[in-house]
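Chemist: What follows is a predicted structure for the sequence shown.
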Amino acid sequence: MTAIILKLDTVNLSHEQFYRLCQVNPDWQLERNAQGELIVMPPVGGVSGNREADFIIDLGIWNRQTGLGKVFSSSTIFRLPNGGDRSPDAAWVSLARWEALSREEQEKFPPICPDFVIELRSRTDSLTEIQAKMQEYLNSGLQLGWLINPQQQQVEIYRLNQPVEIIELPANLSGEDVLPCFNLSLDCFE
């Protein structure tokens, strides 16, 4: 199953209406891109779900040791400055930026772009659509992002104001200045 995209260009859902739509449809994983299209995301299978969990665990352990920010799962929708409402597979926001949000902003869909995201391409994901999603994050202020693409045995590294870097798997990824001393070792994927 692939994502279903509903064109809502004449509907113009407000942020509050999109939030309520998600709340009354908890069984659906919904996103909205910067063009206002509603995206119904399919569930992932066991292999992708397990990999996603491993990435969140590694990021979470690093964050607990450093205390530099907050880690988020794919269930979190971020209200991006460019108008999209997106849910990365794993995300991190620096503590100072997170604490600058009000309690209500933290409890709903946070109106902030993560500093760091991981997107794991599952078997059913369109590469062009997930690359467009990564570009949306960059356009909203993302500092560092990794698009892990097991199908092509590579990782695309997204950095603010820099061209995308593509490296082959296996790889050892660095959190650079965004996530100091964070490293993620990726073996070849089957």
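Modeler: Received it, and whenever you're ready, just let me know what you need.

Chemist: from here on, contacts and neighbour counts on C-alpha atoms
Modeler: Noted.

Chemist: if you count residues, which helix in the chain comes out on top?
Modeler: helix 46-66 (DSSP state H).

Chemist: So the spatially most central residue of the chain: helix, strand or coil?
Modeler: Nearest to the mean C-alpha position of the chain, by C-alpha atoms, centre = their mean, lies residue 88 at 1.8 Å. Classification of residue 88 by DSSP: H, G, I helix; E, B strand; the rest coil places it in coil.

Chemist: want to compare, so here's the second one:
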Amino acid sequence: MSDDEFFDFCQLNADLRIERTAQHEILIMSPTGSRSGKRNARLTGQLYSWFAQHEHLGEVFDSNTGFTLPDGSVLSPDASWVSAAKWNALTPAQQDKFAPVCPEFVVELKSATDSLKTLQAKMLDYLRNGVQLAWLLNPETETAYLYRPGQSEPETVQGFDNELAGEPVLPGFRLRLSELR
């Protein structure tokens, strides 16, 4: 499918969560369970609260947002942020579809049905496409994996009594992991 055909396909199947790999394989994911949805709302809410104080820096997106990354994949992180410079460089038509931009910040929140290995590979895909900070959060084990360009392995934070800091990408942002229990 072309980019436009893929976008139309997704619109016709709005009740499904659909992504596309760099090889143009279509991935269809079921909706998350209620506990995952609750956790994702709390995650996005914290990010939005930070954004409300820093609107001039960029835009925040929820899990329904697809981005066309430089490698041709279309991914929908659970939460993400794009700088104002990147967002404002897009035309309104580009903003209305799966924007051809790689967020600087993404978060993936593992649900009970997700494969940790698949999500870890996805985080590396994000980095290869230009993400500057990526967090993979696993509520089951209360483990956070922090990915940054140039690191051979992600930093691991154990325990959801901790907070994660968004510096330097998101100045002043702190994610309270305890809210994701």
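Modeler: Received the coordinates, thanks. Owing to the predicted nature of the structure, the values given are computational and were not obtained by experimental measurement.

Chemist: can you name the residues of the second structure that the longest helix of the first structure overlays?
Modeler: Mapped onto the second structure using TM-score structural alignment, helix 46-66 of the first structure spans residues 34-54.

Chemist: Map the residue nearest to the centre of the first structure across to the second structure for me.
Modeler: In the second structure, the residue matched to residue 88 of the first structure (TM-score structural alignment) is residue 77.

Chemist: can I assume its match is in contact with residue 63?
Modeler: Yes: between residue 77 of the second structure and residue 63 there is a contact under C-alpha atoms under 8 Å: 5.6 Å.

Chemist: What's the local residue count around the closest residue to residue 172 of the second structure other than its chain neighbours?
Modeler: In this structure, residue 172 of the second structure finds its nearest non-sequential neighbour in residue 166, 6.8 Å apart by C-alpha to C-alpha, 6 or more residues apart in numbering. When counting by other C-alpha atoms under 10 Å, one arrives at 16 neighbours for residue 166 of the second structure.

Chemist: The first structure: which residue goes with residue 166 of the second structure?
Modeler: Using TM-score structural alignment, residue 166 of the second structure pairs with residue 175 in the first structure.

Chemist: repeat for residue 156 of the second structure
Modeler: Checking TM-score structural alignment: residue 156 of the second structure goes with residue 166.

Chemist: could you pull out the helices for the second structure?
Modeler: Per DSSP H, the second structure carries helices over the ranges 3-12, 34-53, 84-88, 92-96, 116-129.

Chemist: corresponding residues in the first structure for the last one?
Modeler: In the comparison with the first structure, helix 116-129 of the second structure aligns to the range 127-140 (TM-score structural alignment).

Chemist: same thing with the first one?
Modeler: Mapped onto the first structure using TM-score structural alignment, helix 3-12 of the second structure covers residues 15-24.

Chemist: List the contacts of the matching stretch.
Modeler: Contacting residues not belonging to stretch 15-24 of the first structure are listed as 28-30, 79, 108-109 [C-alpha atoms under 8 Å, 6 or more residues apart in numbering].

Chemist: give me that answer again for 7 Å
Modeler: residue 30 (C-alpha atoms under 7 Å, 6 or more residues apart in numbering).

Chemist: buried sites along it?
Modeler: Across stretch 15-24 of the first structure, burial judged by 16 or more other C-alpha atoms under 10 Å covers 18-19, 22.

Chemist: Likewise for stretch 170-180 of the second structure?
Modeler: The neighbour-count check on stretch 170-180 of the second structure (16+ other C-alpha under 10 Å) flags 170, 173-177, 180 as buried.

Chemist: Stretch 102-116 of the first structure now?
Modeler: For stretch 102-116 of the first structure, by 16+ other C-alpha under 10 Å, it's 109-116.

Chemist: gap between the two ends of that stretch?
Modeler: Terminal residues of stretch 102-116 of the first structure are spaced 21 Å apart (C-alpha to C-alpha, to the nearest Å).

Chemist: which residues in the second structure does it match up with?
Modeler: Alignment of stretch 102-116 of the first structure against the second structure: residues 91-105, by TM-score structural alignment.

Chemist: Which residues does the matching stretch contact?
Modeler: Residues contacting stretch 91-105 of the second structure (C-alpha under 7 Å, 6+ apart): 7, 66-69, 80-83, 129-134.

Chemist: quick one: residue 41 of the second structure and residue 57 of the second structure, what's the gap?
Modeler: 22 Å.

Chemist: Check whether residue 27 of the second structure really touches residue 73, as I assumed.
Modeler: No: in this structure, residue 27 of the second structure is not within contact of residue 73 by C-alpha atoms under 7 Å, at 10.7 Å.

Chemist: More neighbours: the two, which one.
Modeler: Using other C-alpha under 10 Å as the criterion, residue 27 of the second structure and residue 73 rank with residue 73 on top: 23 against 12.

Chemist: For the more buried one, give me its contacts.
Modeler: With contact taken as C-alpha under 7 Å, 6+ apart, residue 73 of the second structure is in contact with 20-22, 24.
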